[in-house]
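Student: How does the following fold in three dimensions:
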Amino acid sequence: MTHIVKIETFLVPPRWLFVRIETASGIVGWGEATCEGRSETVRTAVDQLSEILMGQDALRIEDHWQVMTKGSFYRGGPILSSAVSGLDQALWDIAGKHFETPVHQLLGGPVRDRIRAYGWVGGDEPNEVAESIQAQMDVGLTAVKMNASGRMSPLGSVAEIDGVIRRVAAAREVLGDHRDVAVDFHGRFSLANARKVAPLLEPYRPFFIEEPVVPENTHLLQQFTSSTTIPVATGERLYSRQEFLPALQAGIAVAQPDLSHAGGITEVRKIAALAEVYDVQLAPHCPLGPIALAACLQVGFATSNYLIQEQSIGIHYNKGAEVLDYVVDTSPLKFVDGNFERLTGPGLGIEVDEAAVREADKRGHAWRGPVWRHSDGSFAEW
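Tutor: Here you go, the predicted model:
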């Protein structure tokens, strides 16, 4: 009685899209198909993919993934991949609940007992960075990530570049030698600008530099990785093994697939295996909700080359709702000495507060990313 009888989506604040799949036996699985700024479009894609899944055995996860990703002549891209991701997570949640075991047990069993977490810190001034980092340290985290800059000129001025260095220096001063700071270039830098800034950051020993070039310029990555000793991370806007391959060949150190964008648990496990061939660590992108976070952790507990986990508890994007608002018991997602302890509940290991989700869906959201412009009026990368 594991055939699928109902599939629903919920657009919930602050900017997330949840997916609910129910089987004939009453087992419910949850997934997160959020695509920031495009979740309404993904909702339509989930509805279309539901035509494939309705009435089918929920436990045939790999076959469903194959059909959902390849069953149409036109494939790939963030919208389809995000829709597949949410449905795939929900199917794994059902499987775990059906077999009464955590998903990581179905993936081969745990390879670790805890996963280190990091938090995002903002602030345009050094003192603001220091205050934000201290707040993260106060909740026990031992690693943070910060944006290198706001809007950045194609070839940064002395003031722009010095601002980047001052903020990272301030972060290192607060963190000391035993905590880590990752620096996110966020695709805002040209290749030339990124190569100019990276050597100036090397004395502060960043954990990694993230997205030094936009994903469509992956062909330029090797020029950057070969120019710095700092580990390079990328991948939040890459959606498949095929898209990760050139980045891996370019010498990145950390792959950052997003489990709500890159085909869910099924594909990210395959990306992790491919990354292992290149001696690359996994650190999934996850500034999203509790379901996406739980899915990441389930992969992490069963994946040997898993470095660290991003999470968005308290992140500045979360206005109108928080990560823990949509779970019945928050304890599985609480930090313990800067880590997430191994999830032991069945499925994804969290219990979604369905009443809260249904109520939030009535409010919905229409989150959009900002549009930035340079001083001359031309488009600037956000």
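Student: When you work out contacts or count neighbours from here on, use the C-alpha atoms and nothing else.
Tutor: Noted.
Student: Which element is encountered next along the chain beyond the helix or strand containing Tyr118?
Tutor: For Tyr118, the host element (DSSP states H and E) is strand 114-121. Going down the chain from strand 114-121, the next helix or strand is helix 126-138, by DSSP H and E.
Student: Okay, buried residues for that following helix please.
Tutor: 126, 128-134, 136-137 (16 or more other C-alpha atoms under 10 Å).
Student: Here is the second sequence; please produce its structure so I can put it next to the first one:
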Amino acid sequence: MKITAVEHFVCQAGGRNWVFVKVSTDEGVYGVGEGSLYGKEHTMRAAIEELRREIVGKDPRRVEYLWQEMYRHAFWRGGPVLCSAISGVEMALWDIKGKLLGVPVYELLGGHVRDEVRFYCNLGDGTPESLIERGRKWIAKGVDAFKIYPFPAVNYVDSMRPIREAEEKIASFREFAGNDVDIMIDFHGRLSPSMAILAEEVMRPYEPLFIEEPCLPENVEAMAKIARHAKTPIATGERLYTRWGLREIIERQIASVVQPDLCHCGGIMEAKKIAAMAETYYMATAPHNPYGPVATAACVQVDFCIPNFLIQEHIFDDMPWRDLVYTPVIELENGRLKRPTLPGLGIDLNLEEIAKHPYEERDQVKWYHPDGAIADM
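Tutor: Okay, here's the model as predicted:
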């Protein structure tokens, strides 16, 4: 069996574009993957094309070997672009292997260790009223966990005003949702360590399941400073790539939750390896996933086979055509997904529907402080 083609399809998805991958073989079996990278869709197309030259003509069943070739034969290793392209291709290779053997991918990774996966709804930002209104819709459907991005732009040293503004949103949502609903607070790397320490203490009474990216992940020691003061579990990892990118966070036990993003970290097996590293320090794993349906399907395969899984991120209602660009639809019951049984990733792309929503140029949202200086977003 040999790989004959590697294709990419970009689908407009509101504020971003999804980048899907299809790997075909000479035996008619193909696999799908996703390597979405917000604001870098043209770059992703080029990166996937370069990987195509590496793997066409080779055996798709040698997933680990091909991953090593794509990663290690790139002298300039790592980073979001290469790792996202590898992720999309690697997902498709596992999809092919699962289809050939007639089993879901998680069966190839040790088998399932749970019978269902709990999802949380990413609500993003908004006013206290709008967050409650959006949350009400999903609580009525049984969803019992939500993530909120409550912070505006915050200076390295600032007044308590932005923290109190964020607190109002969290306090209102907690009062509305009650204590049986979990809330995760995404700091989104917008705060400095000093301000994040103050903010974590203010948020503590609302009992968040975790706080995410309390500061940017570029400086591990800065996040360690926050960890020394915080009582709320810290989650991070979405902007770190491969097991090497998360190694120091894990070894120094700076976080309680690692969040590999399967579109960026290197794919399915790399996420499982990261989870295994975290497990040795009794850390939980909660895959980051604000992207499209193929990424969700890949995350689910990992979620079912890792012992230290916590909860799965999902954007429930970003675009009306989310559930039209693939089949069969991933169906949740009370915010949980029962163990899938279809082979491979268990889904396929609807290329006709994707073609109805072609790429649209989207600039990254830009944040500024009141004086015009650039702010972290």
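Student: about what we covered before: ok, of the buried residues of helix 126-138 of the first structure, which one's closest to Leu59 of the first structure?
Tutor: Gln136 (39.6 Å; C-alpha to C-alpha).
Student: gap between that closest one and Gln309 of the first structure?
Tutor: Going from Gln136 of the first structure to Gln309 of the first structure by C-alpha to C-alpha, to the nearest Å gives 14 Å.
Student: now Asp376 of the first structure
Tutor: For Asp376 of the first structure, the distance to Gln309 of the first structure - C-alpha to C-alpha - is 38 Å.
Student: try Asn127 of the first structure
Tutor: 26 Å.
Student: And Arg114 of the first structure, by the same measure?
Tutor: 11 Å.
Student: So those two - more neighbours on which side?
Tutor: Gln309 (23 against 18; other C-alpha atoms under 10 Å).
Student: Who's the closest spatial neighbour of the aligned residue in the second structure for that one, skipping the chain neighbours?
Tutor: Using TM-score structural alignment as the criterion, the counterpart of Gln309 of the first structure in the second structure is Gln312. Closest residue to Gln312 of the second structure apart from its sequence neighbours, by C-alpha to C-alpha, 6 or more residues apart in numbering: Phe119 at 4.6 Å.
Student: residue contacts, that neighbour?
Tutor: 143, 145, 311-314, 335-337 (C-alpha atoms under 8 Å, 6 or more residues apart in numbering).
Student: which residue in the first structure lines up with it?
Tutor: In the first structure, Phe119 of the second structure lands on Ala117 (TM-score structural alignment).
Student: separation between that match and Gly345 of the first structure?
Tutor: 20 Å.
Student: if you line the two up, which stretch of the second structure does the longest helix seen in the first structure fall on?
Tutor: Counting residues, the longest helix found in the first structure (DSSP state H) is helix 78-98. Using TM-score structural alignment, helix 78-98 of the first structure corresponds to residues 80-100 of the second structure.
Student: ok now the matching stretch, how far from the chain's centre?
Tutor: 15 Å (C-alpha atoms, centre = their mean, to the nearest Å).
Student: Mean distance between that stretch and the first structure after superposition?
Tutor: When the first structure is overlaid, stretch 80-100 of the second structure sits 0.3 Å from its aligned residues on average, using mean C-alpha distance after the TM-score superposition for the first structure.
Student: List the buried residues of that stretch.
Tutor: 80-99.
Student: Same question for stretch 166-181 of the first structure.
Tutor: 167-172, 175, 180-181.
Student: which stretches of the stretch 151-300 of the second structure form strands?
Tutor: 182-186, 210-212, 234-236, 257-258, 284-285 (DSSP state E, counting those that start in this stretch).
Student: equivalent range in the first structure for the fourth one?
Tutor: Put plainly, it is strand 257-258 of the second structure. So strand 257-258 of the second structure sits over residues 254-255 in the first structure, by TM-score structural alignment.
Student: Please apply the same query to the longest one.
Tutor: Alignment of strand 182-186 of the second structure against the first structure: residues 180-184, by TM-score structural alignment.
Student: Can you state the mean residue-to-residue distance of that stretch versus the second structure?
Tutor: With mean C-alpha distance after the TM-score superposition for the first structure, stretch 180-184 of the first structure averages 0.2 Å from its match.
Student: outside of that stretch, which residues touch it?
Tutor: 142-148, 168, 171-172, 175, 206-212.
Student: and what of stretch 148-161 of the first structure?
Tutor: 124, 163-164, 167-168, 183-185, 188-190, 192-193, 197, 372-374, 380-382.
Student: what's the average distance of the match of strand 257-258 of the second structure to the second structure?
Tutor: Relative to the second structure, stretch 254-255 of the first structure is 0.6 Å off (mean C-alpha distance after the TM-score superposition for the first structure).
Student: could you give me the residues in the second structure that stretch 41-48 of the first structure aligns onto?
Tutor: With TM-score structural alignment as the criterion, stretch 41-48 of the first structure aligns to 43-50.
Student: Nearest residue to the aligned residue in the first structure for Glu64 of the second structure in space, ignoring adjacent ones along the chain?
Tutor: Using TM-score structural alignment, the partner of Glu64 of the second structure in the first structure is Glu62. The shortest distance from Glu62 of the first structure to any non-neighbouring residue, by C-alpha to C-alpha, 6+ apart, is to Thr266 (7.2 Å).
Student: and if you look at Glu354 of the first structure?
Tutor: Tyr326 (7.7 Å).
Student: Same check on Phe187 of the second structure?
Tutor: Using C-alpha to C-alpha, 6+ apart, the closest residue to Phe187 of the second structure is Pro214 (5.0 Å).
Student: Would you quantify the distance from the counterpart of that neighbour in the first structure to Val183 of the first structure?
Tutor: Residue correspondence to the first structure (TM-score structural alignment): Pro214 of the second structure is matched to Pro212. Distance, Pro212 of the first structure to Val183 of the first structure, by C-alpha to C-alpha: 10 Å.
Student: now Leu248 of the first structure
Tutor: In terms of C-alpha to C-alpha, Leu248 of the first structure sits 19 Å off from Val183 of the first structure.
Student: and what of His64 of the first structure?
Tutor: In terms of C-alpha to C-alpha, His64 of the first structure sits 37 Å off from Val183 of the first structure.
Student: Please enumerate the helices of the first structure.
Tutor: 39-53, 61-70, 78-98, 103-106, 126-138, 158-175, 191-201, 221-225, 241-249, 264-277, 290-301, 354-363.
Student: Which one of those lies nearest to Ile21 of the first structure?
Tutor: helix 78-98 (6.4 Å).
Student: Quick check: which helices or strands does that closest one pack against?
Tutor: If contacts are counted by 3 or more C-alpha pairs under 8 Å, 6 or more residues apart in numbering; DSSP states H and E, helix 78-98 of the first structure sits against strand 16-23, strand 28-32, helix 39-53, helix 61-70, helix 103-106, helix 264-277.
Student: Fine by me, we can end here.
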